[in-house]
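Enquirer: no sequence on hand, only this structure:
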């Protein structure tokens, strides 16, 4: 069942791709932008990460931590990030535990709908931003979802994508 605004965010403890503990219950005092991406080889997701990186100062100014969840393995995520330092937390979830916890959907219909919502242009832009070509290792029909969790652990904004590349506008994240 999809989550809704103002309910408590489902709590979880996991490790990021560098083996650091990521615990939602220990983040009070910060907002968390929790974004469920597809996989490291998804060029549309790569484009989104670059858009977020351009706004890193915005997140810092608004006391928002950015956590990005991928269906990729830890090894694939490290290949994608090329040992570079990023101001965000990257979580590998190839078993889809967090995806299920947050009711992230898979939909072939919504994948097809992506064609009418600029997927080809986003794909081309995202492919150009890779340092090296990365193969895809997740499900082909995962649809992104975004959540802004407030300082008290409540879902301030809930956004389930209606097609690949449908994310919250960065301006909504404050």
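Expert: All right, it came through fine. These numbers were taken from a predicted model, which means no experiment stands behind them.

Enquirer: when you work out contacts or count neighbours from here on, use the C-alpha atoms and nothing else.
Expert: Noted.

Enquirer: residue 158 against residue 4, yeah?
Expert: Yes: the criterion here is CA atoms under 8 Å, and residue 158 meets it with residue 4 at 6.1 Å.

Enquirer: which one's more surrounded, the two?
Expert: residue 158 (19 against 15; other CA atoms under 10 Å).

Enquirer: adding another structure so you can compare the two:
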């Protein structure tokens, strides 16, 4: 039985350490928080997705949203990526937070045909980047596996989950447009409404 977070449920308060240093408070007392659960360091699908988030990061922050991205990889594997991204990464190689938030793994993550386009495009872009020495290839062996599923949660300052999406396959995650729509939906609710 999973422990998925649905709208209205509150996330536990905790303080995390970002891969590049610094503390991250969950929930964020200053505003909205977008928790992203991705796969492993160097995952082509995750790289493709995070490129889209980086391109529109100004829009996301202008909407009052802070990004925090979890990976089930060790910190040393994530550090080269963390130095290039404008938001904090959290290493969770034991998948503690994945379990706590009900984020699953399984063969369907890669076997679902809906993920294949992103897999192909992500691999091509990553191979080009590796050949140009702009990034290193992912480890062949991933300690926490390659079969993780993504998840996205939009969390209010009081810890209440406003919207959530748990992926059915490796590329089933919020686009930036879907994230911003969830923020608009939250802001358009009448004051005091409980989601």
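Expert: Arrived safely, thanks for sending. Quick caveat, the model's predicted, so the values are computed rather than measured.

Enquirer: can you map out the strands along the second structure?
Expert: 14-17, 23-26, 32-37, 65-71, 89-91, 151-155, 161-166 (DSSP state E).

Enquirer: and the fifth one, how far from the first structure on average?
Expert: Going back to what we said before, that points to strand 89-91 of the second structure. Once fitted to the first structure, strand 89-91 of the second structure is off its aligned match by 0.8 Å on average (mean CA distance after the TM-score superposition for the first structure).

Enquirer: just list what that strand packs against, helices and strands only.
Expert: strand 65-71, helix 75-82 (3 or more CA pairs under 8 Å, 6 or more residues apart in numbering; DSSP states H and E).

Enquirer: repeat that for 10 Å
Expert: If you count contacts as 3 or more CA pairs under 10 Å, 6 or more residues apart in numbering; DSSP states H and E, strand 89-91 of the second structure packs onto strand 14-17, strand 32-37, strand 65-71, helix 75-82.

Enquirer: what's the counterpart of residue 21 of the second structure in the first structure?
Expert: Superposed on the first structure with TM-score structural alignment, residue 21 of the second structure falls opposite residue 19.

Enquirer: likewise for residue 160 of the second structure?
Expert: By TM-score structural alignment, residue 160 of the second structure lines up with residue 154.

Enquirer: residue contacts, the residue of the first structure positioned farthest from its centre?
Expert: Distance to the chain centre peaks in the first structure at residue 116, reaching 22.0 Å (criterion: CA atoms, centre = their mean). Taking CA atoms under 10 Å, 6 or more residues apart in numbering as the contact definition, residue 116 of the first structure lies against residue 163.

Enquirer: how much space separates it from residue 128 of the first structure?
Expert: 21 Å (CA to CA, to the nearest Å).

Enquirer: remind me, longest helix of the first structure?
Expert: The single longest helix within the first structure, with elements called by DSSP state H, is helix 43-54.

Enquirer: and that helix, what does it pack onto?
Expert: Judged by 3+ CA pairs under 10 Å, 6+ apart, the packing partners of helix 43-54 of the first structure are helix 56-61, strand 64-70, helix 119-128.
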